[in-house]
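[1] Give me coordinates for this.
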Amino acid sequence: MVYSMYNSSNEIEDGVLLGRTSTPPRIPIYVKQADFLRHCLIVGTTGSGKTSLAMKLANELKRYGASVVLDWYGEYSRVGDYIVDVGVGEPVAIPIEDPLDAVFLLEEVLDLSSPQAYLLAKLLKKPKDLERVIDLIETYEPEARWEVETKASLMRKVSLLLKYGKVFKVVQPSEVDRLVEFSKGRLTVFNLSNLKTLELRRLVALGVLNAVKYLKERGVFKDSVFVVVEEAHNVMAKSKFLQKYLAEVRKLGIGLIVVTQSPAGLDYEIMNNTNIKVVKALKSADDISAISKSMNLDAKVASLINKLGYNEAVVEAPSLIEPILIELT
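    Down below sits the predicted model:
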């Protein structure tokens, strides 16, 4: 038998109604808002309804704090209370405290080799140097033969970020509270769809995540923050940054809602670091295998995943003894 944490009332003071069990007695399935602070994973193929579900969660969770969305395709503008069209107007503030933080950020975003990261570390003497990194690379005189090719390859990668204009600015963490505004009860959407390259979208996404963390670490924002990360397989992939981020921010009152069409494209540790898992329809055998392994699904439940309807999902949550099939509301 499967149990819900709550009774059959449709009202709950401290949580979100996900749906009801698909078979009688149609038990309502609620998830506490505190459980979302231990992160949520939503997976499903294109058109399965995963973004609609993420929209609903972002809207409902803003009752308990601020909701923030990293919007890959410009789909959340109609539900956002405050929209930041990245790449249009003012650059987005990216907080960087130390030059090595800038190196690590670009190493993650651009998948730099060890020699490329080493050369970049030589060039970036202060955080603001990131804004003029192309000039620094161009004017650098190689000191060894290996640096000649490394300089050229580093320039090619960095150019992917900056050739479309200035969309970000480096700031000290102490400045973030004046430049990035969150408030309880508000859904803030960072629309990334205007950015032309995957690398630029990743840089801004990781920059916003850093900004949220800085605000919470310094006690500038007291309430919880729930962050929807769309296209997580593009933002996170096999990222060490995100593995560490997911583990660290739980104690700060930051919950991520990780949304992806390709769970096989995520690191296994990222999936395991999510407390709630909502599985919509998947078609790829690799994706079904990856999420089934992460949730320890039995063969009977796993066989349902490629047959799920638009309003159906397999859900794992602390309020449940085991993963179950539910009808979403």
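
[2] use CA for all of it now, contacts and neighbours both
    Fine.

[3] biggest helix in this structure, by residue count?
    helix 198-217 (DSSP state H).

[4] Mind giving me the packing neighbours of that helix?
    Contact partners of helix 198-217 among helices and strands, from 3 or more C-alpha pairs under 8 Å, 6 or more residues apart in numbering; DSSP states H and E: strand 92-95, helix 99-110, helix 145-162, helix 176-179, helix 232-235.

[5] this one as well, want them side by side:
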Amino acid sequence: MSKQNDFSEHIRNGYTTKGESIILGGAILDGDAIPDTHIKIPLKTLNRHGLIAGATGTGKTKTIQVLSEQLSSFGIPVLMMDIKGDFSGIAAVGEEKPFITERHAKITLPFEPQSFPVELMTLSAQDGVRMRATVSEFGPVLFSRILDLNDTQAGVVSIIFKYCDDKKMPLLDLKDIKKVLNYITEEGKDEISQEYGKISTATTGTILRKIIELEQQGGDIFFGEKSFEIDDLMRIDENGKGYVNILRLTDIQDKPKLFSTFMLSLMAEIYQQMPEKGDADQPELVVFIDEAHLIFDQASKALLDQIETIIKLIRSKGIGIYFVTQNPMDVPASVLAQLGLKIQHALRAFTAKDRQAIKQTADNYPTSDYYKTDEVLTSLGIGEAFVTALNEKGIPTPLAATMMRAPMSRMDVLTESEISEINTKSKLVKKYAEEIDRESAYEILNKKIEEANQAAEEVEPVEEKRKSNEPSTAEVIGKSVTKVVTSASFIRGVFGILTKLFKK
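    Predicted coordinates for the structure are as follows:
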């Protein structure tokens, strides 16, 4: 009993908070939950990012659900990447079942079934709030990544963006960039070579084919206007609960680059648009990125450096980012080092490689006088996890095996009729249902080419009468296009989307 008392005091001291906090569950010692020994995470440290990891079936999904509910209760909006379609039940009231009653009795926490305000979002044609972005907002770096281009091809994409910037031609959707590619390969090749250098037709042909492939994967639906405004992620309902924005990605599981590139662009945009918050009492928004390895897989060193920079900087804007994955080793060490909250569900040791990974994982957690971390990692039950966080002074809390509380909302997905009801009532669904196709690079170039062709037809057909200093037809086209002017300019930052322009 003395050991249990010492442990209880150790945990209580480590997880004591003066300000508001969320309660994850109760501490466990030797397989038993210790009454009134709660694991509390201060709201003011939740912008320090985090990791939720563990093998399939160990309870990661329910942990995310619990965290989202707790955040929403404090008026903190959530953006959740739902790769598998598991989270929509947050919108429905939960049901207290015997195993929930038993669990909450052990950890001495009340269970109050309730629902939370939800927006269902989509990058594709499925029902929900349409999240779109323009090609220009993505910028050349991320657009090249989503197309899986090599360095030479990515360089050509950068030239295209620079050319359109210089000529004040918005790149809004895929037909815009396809038109520019065709133009610089045919009518405008002399102009491009004079101002930016020669471009291989083989390279532009490859890029064009990649864009067509992206169109076939749904890119034509995603790129365009009306662009999504990040302020719509920050909404609070009439009861003071933060909205849980669920981005449903079940129909683009085979298009990970579209998902991961969108996430990076969104984080960069959030960073640019949100004001500095300093040491605030709670975060402005918390983002959960499920299947986080999709962001880091095959990322170049330059891109990883950019991700690391965004993770470092965005917390000063009051944004917390939480990576969810099976193996914590999926997240680069440089990113792991910046994560304040770590929730590690059970890992399974089937092979020597698995055992080595478990040892590495254990080494990433604080040492403990009460646990053999590597052994406990393989014996945690469903809904149990190791937790370590930052206290209000920014000091890591003691490592605590934790019996997680149960979600108060439904632990199952919504029916199709329930999903339809949410979308029908949503103001954002109506707001972003409108598709806008205003004048952009496609229309501007078509118009200028037509004008140049008409001008060429009026030129004296007898070539001998032309003076030596008269411009050729190609030069007429080139000069005509350089006169294109619009009323705005593009300004890009790290990922090329740091401001949204060309809006009505």
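
[6] Quick check: the aligned residue for A317 of structure 1 in structure 2?
    Matched by TM-score structural alignment, A317 of structure 1 corresponds to A389 in structure 2.

[7] How much space separates its match from N364 of structure 2?
    Separation of A389 of structure 2 from N364 of structure 2 (C-alpha to C-alpha, to the nearest Å) stands at 13 Å.

[8] who has more neighbours, those two?
    A389 (28 against 13; other C-alpha atoms under 10 Å).

[9] Not counting sequence-adjacent ones, nearest residue to the more buried one?
    Counting by C-alpha to C-alpha, 6 or more residues apart in numbering, A389 of structure 2 lies nearest to L341, which is 4.2 Å off, once chain neighbours are set aside.

[10] Please identify the residue in structure 1 that aligns with that neighbour.
    With TM-score structural alignment as the criterion, L341 of structure 2 pairs with I276.

[11] How about V331 of structure 2?
    Aligned counterpart of V331 of structure 2 in structure 1: L266 (TM-score structural alignment).

[12] ok, the nearest residue to its match once chain neighbours are set aside - contacts?
    Spatial nearest neighbour of L266 of structure 1, chain neighbours left out: A237 (5.0 Å); criterion: C-alpha to C-alpha, 6+ apart. For A237 of structure 1, the contact set (C-alpha atoms under 8 Å, 6 or more residues apart in numbering) comprises G265, L266, D267.

[13] quick one on the thing from earlier: pull the residues that contact the helix or strand that the longest helix of structure 1 is followed by.
    Downstream of helix 198-217 of structure 1, the next assigned helix or strand under DSSP states H and E is strand 224-229. Residues from elsewhere that reach strand 224-229 of structure 1, judged by C-alpha under 8 Å, 6+ apart: 36-37, 54, 58, 61-62, 64-71, 212, 235, 253-259.

[14] Report the contact partners of the counterpart of Y73 of structure 1 in structure 2.
    In structure 2, the residue matched to Y73 of structure 1 (TM-score structural alignment) is K84. Each residue near K84 of structure 2 by C-alpha under 8 Å, 6+ apart is listed here: L249, T250.

[15] need the longest strand for structure 2.
    Assignment by DSSP state E gives strand 32-42 as the longest strand of structure 2.

[16] Go through it and flag the buried ones.
    The neighbour-count check on strand 32-42 of structure 2 (16 or more other C-alpha atoms under 10 Å) flags A33, I34, T37, H38, I39, K40, I41, P42 as buried.
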